[in-house]
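**Q** predicted coordinates and the sequence they were generated for:
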Amino acid sequence: MGSWAYFDPEYETLNIRINPPQVSVDNSSCKDCTLVKVDSMNKPGILLEVVQILTDLDLIITKAYISSDGGWFMDVFHVTDEQGRKIKDSQTIEYIEKALGPNGYTSGILKACPERRVGVKSMGDYTTVELIGRDRPGLLSEISAVLANLHINVAAAEVWTHNSRIACVLYVNDDTTCSAVNDASRLSSMEEQLKNILRGCGSEENVAHTSFSIGSTHIDRRLHQLLFADRDYECAFADTKVDSHPSSKPKVVIERCEEKDYLVVSVRCKDRPKLMFDIVCTLTDMQYAVFHATISSDGPHASQEYFIRHMDGRTLGTEGEKQKVIKCLEAAIRRRTSEGLSLEICAKDRVGLLSEVTRVLRENGLSVRRAGVSTVGEEAMNVFYVSDASGNPVDAKTIEALRKEIGRTMRVNVKKAPLDSKAAEAGGLANTSFFFGSLLEKFRS
């Protein structure tokens, strides 16, 4: 009989243990922000891991300097909280140091903690439902109605729409057992009904896609991946009436750095939370490595510059490849852009709540452009970005009708989408997933 060579499981983390990452959270060097400094062994995807940890804590990255040329990775991030203040909370600082330090690499914390989990322990397991298809008014209401009729509870969800496509990631469980839905016949019935809704009037098989898994995923990254695989970037950007000013369009330019054989990707657009995550996530998923980067905010606008190559060391070869990167980055930036009216709705969680709320929105002629749904304890906290069916801003009469109809049983807070990054930071509205901060806090505790 042959035998396999012995492989020490500790070998994978040997470099990390010999040269452990050094992390510091500095509140004294800068007057207006906290400096997070990371020195570590370089490895594929490390920049995305670091940015993901910071943004999942709802921190705003105002500046950043990245260098990973060679075997070492050195980053400096200037961060604030959503109100533009330094990070003074000791628990948050301790978590950053732990997640980005040696324990984060050797204990698996980088794989476990940053993910957006339905983190309330009493809720038990859940099933992840992924949906991608052609968007239309009232579609989210139809999806949530199917789940309610099947007695399936939506514990958390994130919905993005872009270029007439919709992508959803939903965390669901059985309404009676609070456990994952894993019965094959029940899943099959759910999948068939959801596919029929997503197909709508179309007959093509590729119009809609559903998938199920038991476990967790990072919602934001998965939504980018779903829409990228759906090739939403190939559609011409349709200017909407709520966001049609030329200054709102991202400007992406790619040039060659002959001296070091890099491709230099320059991005200038309206600043907002998670902008750096969206760009780095897209470059990483397109198999590009970032060797150097400079990030800065100039008032309401952000300037970001990335020096990239393929993961295998090649630079972008053809003009067509450059244009694809430009289109994909423009799409990644616009997918999360805050548009229209923001509705924050809180109520006691129950099966059918999402169906009820989205039905009311549909009956009042409103279209959901983005949505975030989360559950903390027994409280469901939802945020919807809405416009009318034609993309126009919502008028005052419709807002008042919504308050009267929903406000009897739920707390409703109506806000306009922020006009600039400062307003976004002050109100915390540009981040659809801001409720997930509470979930992550419960998970860590």
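**A** That came in fine, so what should we check first?
**Q** only C-alpha atoms from now on, for both contacts and neighbour counts.
**A** Will do.
**Q** from C113, how far out is A157?
**A** Applying CA to CA, to the nearest Å, one obtains 18 Å for the distance of A157 from C113.
**Q** more neighbours: the two, which one.
**A** A157 (22 against 17; other CA atoms under 10 Å).
**Q** which residue sits closest to the more buried one, ignoring its sequence neighbours?
**A** L170 (4.2 Å; CA to CA, 6 or more residues apart in numbering).
**Q** try N149
**A** Nearest residue to N149, sequence neighbours excluded (CA to CA, 6+ apart): G352, at 8.0 Å.
**Q** can you tell me the helix or strand for the residue nearest to the spatial centre of the chain?
**A** For the chain, the residue lying nearest the average C-alpha position, counting by CA atoms, centre = their mean, turns out to be D220 (2.3 Å). Using DSSP states H and E, D220 sits in helix 219-229.
**Q** ok, and here's another one to check against it:
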Amino acid sequence: MSMKEVCCPYFDPEFENLNERIYGPRVCVDNESCEKCTVVKVDSLNKQDLLLQVVQVLTDMDLFISKSYISFDAGWLMDVFHVKDQRGNKVTDNGFINYLQQSIVTRRELKNSGELKACSEDTVKAEPESTSECTAIEMIGTNRPGIFSEISAVLAEQRCNIVEAHAWSHNACVACVAYVSDESTSTCIDDPNRLATIEDHLSTVLRPTTVTDDEFKGAKTRFLGCDSSTSHKERRLHQLMLANHDFHEPPGPTRASFSSAASDSDEDGRRTTVSIDPCNEKGYSCVNVECLDRPKLMFDIVCTLTDLQYVIFHASITSHGLFASQEYYIRDKDGCILNSVDEKQRVTKCLEAAIERRVCEGVRLELCAKTSVGLLPYITRVLREYGLTVVRADIATDGGRMKNVFYVQDISGNEVDMDIVESMQKELEPLALQVKNEVPQRPTSIEKESFSLGGEPNRLSFSLVFDSVDLGSNQC
């Protein structure tokens, strides 16, 4: 044994995280304090992005946050959330409560241990098993009618099976995170030459059609590799849309913005407003948001403020009937408040865009089927042929079955014609097409003059069930 080994002092590698292991996060779920809501309390030493991680867990578990109080003082973070399930009831299932508590603590521990790898600061491990042998692809580009159909067709032509995909469109931007596998082997695609070919074809589809558009938006395809752990999908979509500057109005005719396009029937005539005021006595900038309430609203706002490199010190979130009021006291990561007019305008626009991205109106299509190569491009092609464009998509595979959820609208921006639906039904025979009215429990949209996000506030839901169907020559 050398003298260096004898004399060198021992240092326990666990000592660095000792404070955090002792002081939290501690999670308490209380069903006694509030008559109508379950109260979730989280207190811990404050760590980077802890608030976002907690809100992310609540969002992933489909809990609706009706009220919240956030306080960060002297290095200690205390979060209080009043939550309900999707039916508007308290959370009473003990198994669900235990899973909620463990999820908040486990996610924090995984992040600190460095076990997670991702392209952004925040990551999660709880990804579906279906993505464990897939190649993850990120795409941003210029939005136009039929672009999701074109993306699906390109991947099919390149012998890629889409196992999971999530796509958003807003203003002149589109962002998509997809997980694909090799069509013949059902494993990830890692051949550099093949990946380069796929990237070239996708970049061509995503590229703007005119020089004017090219000056406004960029196109990008990025392969994340064959790793089942990736960043939180919805946060990543927010990041991609932000990187593509979807908060800017596209060139062309003047469009009604989300913040000023509230329907005349809205209660009290209230509209979405974002304001930023100084709080000089405390050294904060106060961000106030007033808008229609909806699920995942707090996540969208906290996610955007975090990605804009602002630290949330205090916050108060309340719901008033159909509307939400959210107040955040923030500073830049360097400790400064928002001083310049340009900085305030940028934050305001980014928050308005974050609120608007998730809002989809018109028609919701839900397709359940046995996993079948070529199914997705076939369906999107039929939608496109009937003058419908996909403005948002969520594709997932579980247990050999694929669940597809599309939000579609008429390409011209008009209300979807029911005669078109009947024609689609005949085209898709022998596939079963069920049509039913769906009235959301809470408002999820505001009328907007745009082909991408316009239409009736009341949505229609179509359920298409695919079992053993031979697509034959209809495959793309």
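**A** Right, received. Where do you want to start? Quantities reported herein were computed from a predicted structural model and do not represent experimental measurements.
**Q** coming back round to it: mind listing what the residue nearest to A157 of the first structure touches?
**A** Residues near L170 of the first structure by CA atoms under 8 Å, 6 or more residues apart in numbering: 128-130, 154-158.
**Q** just the buried ones from those, in PyMOL syntax?
**A** Buried members of the contacts of L170 of the first structure, defined by 16 or more other CA atoms under 10 Å, are picked up in PyMOL with:
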select buried, resi 128+129+130+154+155+156+157+158
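**Q** so which of the contacts of L170 of the first structure sit within strands?
**A** Among those, the residues falling in strands (DSSP state E) are 128-130, 154-158.
**Q** now distance to D388 of the first structure too, for those, in TSV please.
**A** Listed next are those as TSV, based on distance: CA to CA, whole Å:
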residue	distance to D388 of the first structure
T128	30
V129	27
E130	26
V154	25
A155	27
A156	25
A157	22
E158	20
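**Q** which members of those are the farthest-apart pair?
**A** E130 and A155 (14.0 Å; CA to CA).
**Q** and the aligned residue in the second structure for T176 of the first structure, how many neighbours?
**A** For T176 of the first structure, the aligned position in the second structure is S184, judged by TM-score structural alignment. Using other CA under 10 Å, S184 of the second structure is surrounded by 10 other residues.
**Q** do N149 of the first structure as well
**A** 12.
**Q** show me what it aligns to in the second structure.
**A** Using TM-score structural alignment, N149 of the first structure lines up with E157 in the second structure.
**Q** measure its match to Y99 of the second structure for me?
**A** Counting by CA to CA - E157 of the second structure and Y99 of the second structure are separated by 42 Å.
**Q** contacting residues around the match of T176 of the first structure?
**A** R159.
**Q** can you classify it by secondary structure?
**A** Counting by DSSP: H, G, I helix; E, B strand; the rest coil, the backbone at S184 of the second structure sits in coil.
**Q** please apply the same query to S169 of the second structure.
**A** strand.
**Q** need the counterpart of it in the first structure.
**A** Checking TM-score structural alignment: S169 of the second structure goes with T161.
**Q** next one: V57 of the second structure
**A** Per TM-score structural alignment, V57 of the second structure is aligned with I53.
**Q** A strand includes its match, no?
**A** No. Under three-state DSSP, I53 of the first structure falls outside any strand and is assigned helix.
**Q** surely it and P114 touch.
**A** Yes. Between I53 of the first structure and P114 there is a contact at 5.6 Å, judged by CA atoms under 8 Å.
**Q** which residues in the stretch 251-400 of the second structure form helices?
**A** With DSSP state H, counting those that start in this stretch as the criterion, the stretch 251-400 of the second structure has helices at 297-307, 341-357, 375-385.
**Q** can I get the ones you listed in TSV with mean neighbour count?
**A** Converted to TSV, the helices of the stretch 251-400 of the second structure look like this (neighbours: other CA atoms under 10 Å):
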stretch	mean neighbour count
helix 297-307	22
helix 341-357	19
helix 375-385	20
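**Q** now render those helices as CSV, adding distance to K90 of the second structure.
**A** Output for the helices of the stretch 251-400 of the second structure, formatted as CSV (distance: least, CA to CA, whole Å):
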stretch, distance to K90 of the second structure
helix 297-307, 19
helix 341-357, 26
helix 375-385, 37
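**Q** quick revisit: which stretch of helix or strand covers the residue nearest to A157 of the first structure?
**A** Per DSSP H and E: L170 of the first structure is located in strand 165-174.
**Q** got the angle between that strand and helix 219-229?
**A** Counting by axes from the mean of the first three to the mean of the last three CA atoms, to 10 degrees, strand 165-174 of the first structure lies at 140 degrees to helix 219-229.
**Q** next one: strand 165-174 of the first structure to chain centre, how far?
**A** 14 Å (CA atoms, centre = their mean, to the nearest Å).
**Q** mean deviation, it versus the second structure?
**A** Following superposition, strand 165-174 of the first structure is found to deviate from the second structure by 0.9 Å on average (mean CA distance after the TM-score superposition for the first structure).
**Q** the helix or strand just after that strand: average distance to aligned residues in the second structure?
**A** Moving toward the C-terminus from strand 165-174 of the first structure, the next helix or strand (DSSP H and E) is helix 184-199. By mean CA distance after the TM-score superposition for the first structure, the fitted helix 184-199 of the first structure averages 0.8 Å away from its aligned residues in the second structure.
**Q** next, the buried residues of helix 184-199 of the first structure.
**A** 190-191, 194-195, 197-199.
**Q** how far away is the aligned residue in the second structure for L316 of the first structure from V274 of the second structure?
**A** Structural correspondence for L316 of the first structure with respect to the second structure (TM-score structural alignment): L338. Note on L338 of the second structure: its distance to V274 of the second structure, by CA to CA, is 14 Å.
**Q** over to K296 of the second structure?
**A** Taken as CA to CA, the span from K296 of the second structure to V274 of the second structure is 17 Å.
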